[in-house]
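Trainee: Provide a 3D model corresponding to the input given below.
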Amino acid sequence: MSPEKLGQNPQTADTVLVHYTGTLENGEQFDSSIDREPLEFVIGTEQVIKGFEEGVKSLVIGETNTIRLEPEDAYGEWTEALLLKTPAEPLPPGMGVGAKLQLQNGQIVVIYEITDEHITLDANHELAGEVLIFELTLVDINP
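Mentor: Okay, here's the model as predicted:
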């Protein structure tokens, strides 16, 4: 615990430790740090989504708050522009619509559609277009 930071909000360049639970509007949990170490990141370095960082910046050590992020403050809207068509090639067994693939550049995509002529891959983030709800607890601030 950083006694000099008690009662203060995190500032740009501070390293913060945050416990969080992320859920969708329907209550489905998609991620949580509760059963592991808190998330550590540096304020102002775009290591986390914009709305998450803004929510953390409003907290003091030990405080918990729930925030609601619209898609534009999270992973953006789902867009057809991120659908990629490639010539149809044989897929490994068990790979079909909805399966995840990693491209040569490391990007994760989802098989969106398969026809005789092409395979369409979805490069949108899996949480694109979703409203995200986070319960955040600021554990510590290290200047």
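
Trainee: CA atoms for contacts and neighbours, from now on please.
Mentor: Fine.

Trainee: right, and Ser58 touches Asn9 too?
Mentor: Yes. Ser58 is in contact with Asn9 according to CA atoms under 8 Å; the separation is 6.1 Å.

Trainee: Just the residues contacting stretch 71-82, thanks.
Mentor: 49-52, 122-125, 127-132 (CA atoms under 8 Å, 6 or more residues apart in numbering).

Trainee: Tell me the span between the first and last residue of it.
Mentor: Using CA to CA, to the nearest Å, the end-to-end distance of stretch 71-82 comes out at 16 Å.

Trainee: Break down the protein into its helices, ranges please.
Mentor: 50-57 (DSSP state H).

Trainee: all strands for it, in order.
Mentor: Applying DSSP state E to the chain gives strands spanning 15-24, 29-32, 39-42, 64-69, 83-87, 100-102, 108-114, 118-122, 132-142.

Trainee: Now the second one, please; I'll put the structures next to each other:
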Amino acid sequence: MKIEKNRVVRFHYTVSEPGQPAIETSKEREPLAILIGHGAIIPGLEAAMMDHAAGDSFETVVEADQAYGQRRDEFTQRVPKKHFREARLRPGQEVMLNTAMGPRPVTVLKVGATVVDVDLNHPMAGKALQFQVEIVDVREAEPVEIEHGHVHGEGGAQH
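Mentor: Coordinates of the predicted model:
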């Protein structure tokens, strides 16, 4: 079965910047399970998966505009210190900031007495990413998965 919209795909991946060591891999844990066509992964990786099938392995480079976007120097914000769980914040530190739209990775720029200046760009913004992908399996999505926009059961939501 080939990968296309509204199919569930379980896959392993290793990601790096081209020519650099791996940043992250799923090889030591369960495969990632996603519902294709519902924004679960970066657009360039999802596009590269299309028409592949279980058992396929491939490598692809995803340019920044199809990954985490271009860096925007003006994409900074001053946030009250009380919104951070970490007791000791320091410039350059990557932390999760809870926002109205869910957790968001940010980089600390400057720490003041009561506020913290953060860079809201994703840490991988502006970077091309090289992926090594192994498709483990592909199946039709259940109607409830399509309705909810995510995978249920093994590798997905358990509700």
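
Trainee: quick one: TM-score?
Mentor: Superposed pair, TM-score by TM-score structural alignment, normalised by the length of the first structure: 0.81. Supporting alignment: 135 aligned residues with a CA RMSD of 2.4 Å.

Trainee: circling back to that earlier point, looking at the strands of the first structure, which is buried most?
Mentor: strand 132-142 (a mean of 22; mean count of other CA atoms under 10 Å).

Trainee: so that strand matches what in the second structure?
Mentor: Mapped onto the second structure using TM-score structural alignment, strand 132-142 of the first structure spans residues 129-139.

Trainee: List the buried residues of stretch 29-45 of the second structure.
Mentor: Pro31, Leu32, Ala33, Ile34, Leu35, Ile36, Gly37, Pro43, Gly44, Leu45 (16 or more other CA atoms under 10 Å).

Trainee: Map the fifth one across to the first structure for me.
Mentor: This points to Leu35 of the second structure. By TM-score structural alignment, Leu35 of the second structure lines up with Val42.

Trainee: Now do its match against Glu53 of the first structure, distance only.
Mentor: Val42 of the first structure sits 9 Å away from Glu53 of the first structure, going by CA to CA.

Trainee: Next: Leu82 of the first structure.
Mentor: Here the criterion is CA to CA. By it, Leu82 of the first structure lies 25 Å from Glu53 of the first structure.

Trainee: Ile108 of the first structure too?
Mentor: 24 Å.

Trainee: what do you get for Gln102 of the first structure?
Mentor: 28 Å.

Trainee: One more: Ser32 of the first structure?
Mentor: As for Ser32 of the first structure, its distance to Glu53 of the first structure is 16 Å (criterion: CA to CA).

Trainee: swap in Pro71 of the first structure?
Mentor: 15 Å.

Trainee: Between those two, which has more neighbouring residues?
Mentor: Neighbour totals were compared for Pro71 of the first structure and Glu53, and Glu53 leads with 20 against 17 (other CA atoms under 10 Å).

Trainee: Under the alignment, what does the more buried one map to in the second structure?
Mentor: Glu53 of the first structure maps onto Glu46 in the second structure, by TM-score structural alignment.

Trainee: Report the contact partners of the nearest residue to that match once chain neighbours are set aside.
Mentor: Leaving aside its sequence neighbours, Glu46 of the second structure sits nearest to Ile36 (CA to CA, 6 or more residues apart in numbering; 7.1 Å). For Ile36 of the second structure, the contact set (CA under 8 Å, 6+ apart) comprises Ile3, Glu4, Lys5, Asn6, Arg7, Val8, Val9, Glu46.
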